[in-house]
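Asker: output the structure for:
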Amino acid sequence: MIPLHALETDRLRLVPWRDELVDALWAMHANPTVARYLDVKGRVYDRAKAVERVDGWRREYADHGIGKFAIERKADGAFIGRAGFSPYEGEPEIGYSLAEDHWGQGYASEIALGLRDWFFTNRPDSYFIGFAHVDNAASLRVLEKIGMIKTHQGSLADMPHQFYILRRGPSA
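Answerer: Okay, here's the model as predicted:
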């Protein structure tokens, strides 16, 4: 079994959080363009919120074997964003967020495909869910690109989100 924090794709790898990566997460989520689909009021992270989120993801990993990790580019170790799985209302949920200067380079699709494959190879769960703000066309495309199927729309953080599911195939 490959631990989630050891996942690698052609260009990317997930890594455990280090102090400088917490600061990179803070910088990423301090950008209003990144935050616009994450908070109904467009509030950005302060450093305390970044520390809180990382601590929460570490607890999720310790308690459930899933969590969010930092994404680094293999070629140079650059911080790209965060990705992984988290428990959401008792269900495993795929999630990712990239720093704005790394948008449009195929990184979200690459890490999401890697996460999908890791999940069905290393977890006993029969499915995982995902969701994105209904106006976040890029994230919606990524979820559909990895084979997820729309289930319903619902409110999350007082914002409309499209929910998806991906079930384990018969050969997985």
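Asker: make it CA atoms for all contacts and neighbour counts henceforth
Answerer: Noted.
Asker: show me how far stretch 155-168 is from its chain's centre.
Answerer: Mean-position distance between stretch 155-168 and its chain equals 13 Å (C-alpha atoms, centre = their mean, to the nearest Å).
Asker: so for it, what gets flagged as buried?
Answerer: 160, 161, 162, 163, 164, 165, 166 (16 or more other C-alpha atoms under 10 Å).
Asker: closest to residue 9 out of these?
Answerer: For the buried residues of stretch 155-168, the minimum distance to residue 9 (C-alpha to C-alpha) is 20.1 Å, reached by residue 166.
Asker: hang on, the earlier thing: distance to residue 79 and secondary structure added to the buried residues of stretch 155-168, as CSV?
Answerer: Converted to CSV, the buried residues of stretch 155-168 look like this (distance: C-alpha to C-alpha, whole Å; DSSP: H, G, I helix; E, B strand; the rest coil):
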residue, distance to residue 79, secondary structure
160, 29, strand
161, 27, strand
162, 28, strand
163, 28, strand
164, 27, strand
165, 28, strand
166, 28, strand
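Asker: to compare with the earlier structure, here is another sequence to fold:
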Amino acid sequence: MPLNPPGKTSMDIPVLETERLRMRAFTQADADNFATLNANADFVRYLGQGVPIDSVESWRVMATILGHWQLLGYGLWLVEEKYSGRFVGRVGLLNLPGWPGIEIGWGIAPDFWGRGYAFEAALVSMRWAFDELQLNQLISLIHPDNQASKKLAQRVGETFLNQQEVAGKLCDIYAIDRAEFLTLHPA
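Answerer: Modelled structure (predicted):
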């Protein structure tokens, strides 16, 4: 029997819920759905190198997501619809080497765009970050051409901070501090 059978994880990653969404740890059972998402050209347009990745590389990304939780105590959650269990995407916190701060990041499957899921998941992730981790600030690194992500950043309360190169790519940096977030989104 493997140490972690398919669908199981040994890490203590919290489960977050909203009215419509469940956010949980990735498991081996999610690999195919995640690979399908990462093979979608529309989804990856503004991520990484901007081109689809194969299932092997997608698995490596999933392992990195889980390793992020293990090393830093926070990371990205898998997002699924509560009522159907359908895979929606991934949302949460990133702080990779060379990052200018802890990022709130989102990536929703194109089939679910326009439903407000990224906003809903981002807000619950941000509240968790400010309440549980006691962070003072969150940032978002956004491709300069990604207008939808810029609008979402503004909708959650982030404001444009600057433009800088991060990991070899030009990014628009948006930011929000704890006091701003709690004023805009009281519990």
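Asker: post the TM-score for the overlay when you can.
Answerer: TM-score for the superposed chains, counting by TM-score structural alignment, normalised by the length of structure 1: 0.89, backed by 169 aligned residues with a C-alpha RMSD of 2.0 Å.
Asker: Three-state assignment for residue 62 of structure 1, please.
Answerer: helix (DSSP: H, G, I helix; E, B strand; the rest coil).
Asker: map it onto structure 2.
Answerer: Using TM-score structural alignment as the criterion, residue 62 of structure 1 maps onto residue 70 of structure 2.
Asker: hmm, back to that, from the buried residues of stretch 155-168 of structure 1, which is closest to residue 119 of structure 1?
Answerer: Checking these against residue 119 of structure 1 by C-alpha to C-alpha gives residue 166 as the nearest, at 10.7 Å.
Asker: wait, that closest one sits on residue 151?
Answerer: No. In this structure residue 166 of structure 1 lies outside contact range of residue 151 using C-alpha atoms under 8 Å: 10.0 Å.
Asker: show me where structure 1 has strands.
Answerer: Taking DSSP state E as the criterion, structure 1 carries its strands at 12-15, 68-73, 79-88, 91-98, 127-133, 149-156, 159-167.
Asker: quick one, which of the ones you listed gets closest to residue 39 of structure 1.
Answerer: strand 159-167 (7.9 Å).
Asker: next, the mean deviation of the closest one compared to structure 2.
Answerer: Strand 159-167 of structure 1 differs from its equivalent in structure 2 by a mean of 1.7 Å after superposition (mean C-alpha distance after the TM-score superposition for structure 1).
Asker: how far does stretch 163-172 of structure 1 sit from the chain's center?
Answerer: Worked out by C-alpha atoms, centre = their mean, stretch 163-172 of structure 1 lies 18 Å from the chain centre.
Asker: quick check: the gap between the match of residue 62 of structure 1 and residue 113 of structure 2.
Answerer: Look at residue 70 of structure 2 and residue 113 of structure 2: by C-alpha to C-alpha, to the nearest Å, they are 30 Å apart.
Asker: these two: who's more crowded?
Answerer: residue 70 (15 against 12; other C-alpha atoms under 10 Å).
Asker: nearest spatial neighbour of the residue nearest to the spatial centre of structure 2, skipping sequence neighbours?
Answerer: Centroid-nearest residue in structure 2, with C-alpha atoms, centre = their mean: residue 91, separated by 2.4 Å. Leaving out its chain neighbours, the residue that sits closest to residue 91 of structure 2 by C-alpha to C-alpha, 6 or more residues apart in numbering is residue 106, at 4.3 Å.
Asker: what about the alignment partner in structure 1 of that neighbour, how many residues close to it?
Answerer: Aligned by TM-score structural alignment, residue 106 of structure 2 pairs with residue 96 of structure 1. Residues contacting residue 96 of structure 1 under the criterion other C-alpha under 10 Å number 20.
Asker: now do the corresponding residue of structure 1 for residue 128 of structure 2: how many residues are near it, please.
Answerer: Aligned counterpart of residue 128 of structure 2 in structure 1: residue 118 (TM-score structural alignment). Residues lying near residue 118 of structure 1 (other C-alpha under 10 Å) number 17.
Asker: cool, and residue 3 of structure 1?
Answerer: 12.
Asker: next one: residue 71 of structure 1
Answerer: Neighbours of residue 71 of structure 1 (other C-alpha under 10 Å): 29.
Asker: so who does the counterpart of the residue nearest to the centre of structure 2 in structure 1 touch?
Answerer: Here residue 91 of structure 2 is matched to residue 83 in structure 1, going by TM-score structural alignment. Counting by C-alpha atoms under 8 Å, 6 or more residues apart in numbering, residue 83 of structure 1 touches 14, 68, 69, 70, 71, 94, 95, 96, 97, 111.
Asker: from residue 63 of structure 1, how far off is residue 83 of structure 1?
Answerer: Note on residue 83 of structure 1: its distance to residue 63 of structure 1, by C-alpha to C-alpha, is 18 Å.
Asker: kindly report the same for residue 144 of structure 1.
Answerer: Where residue 63 of structure 1 is concerned, residue 144 of structure 1 sits at a distance of 29 Å (C-alpha to C-alpha).
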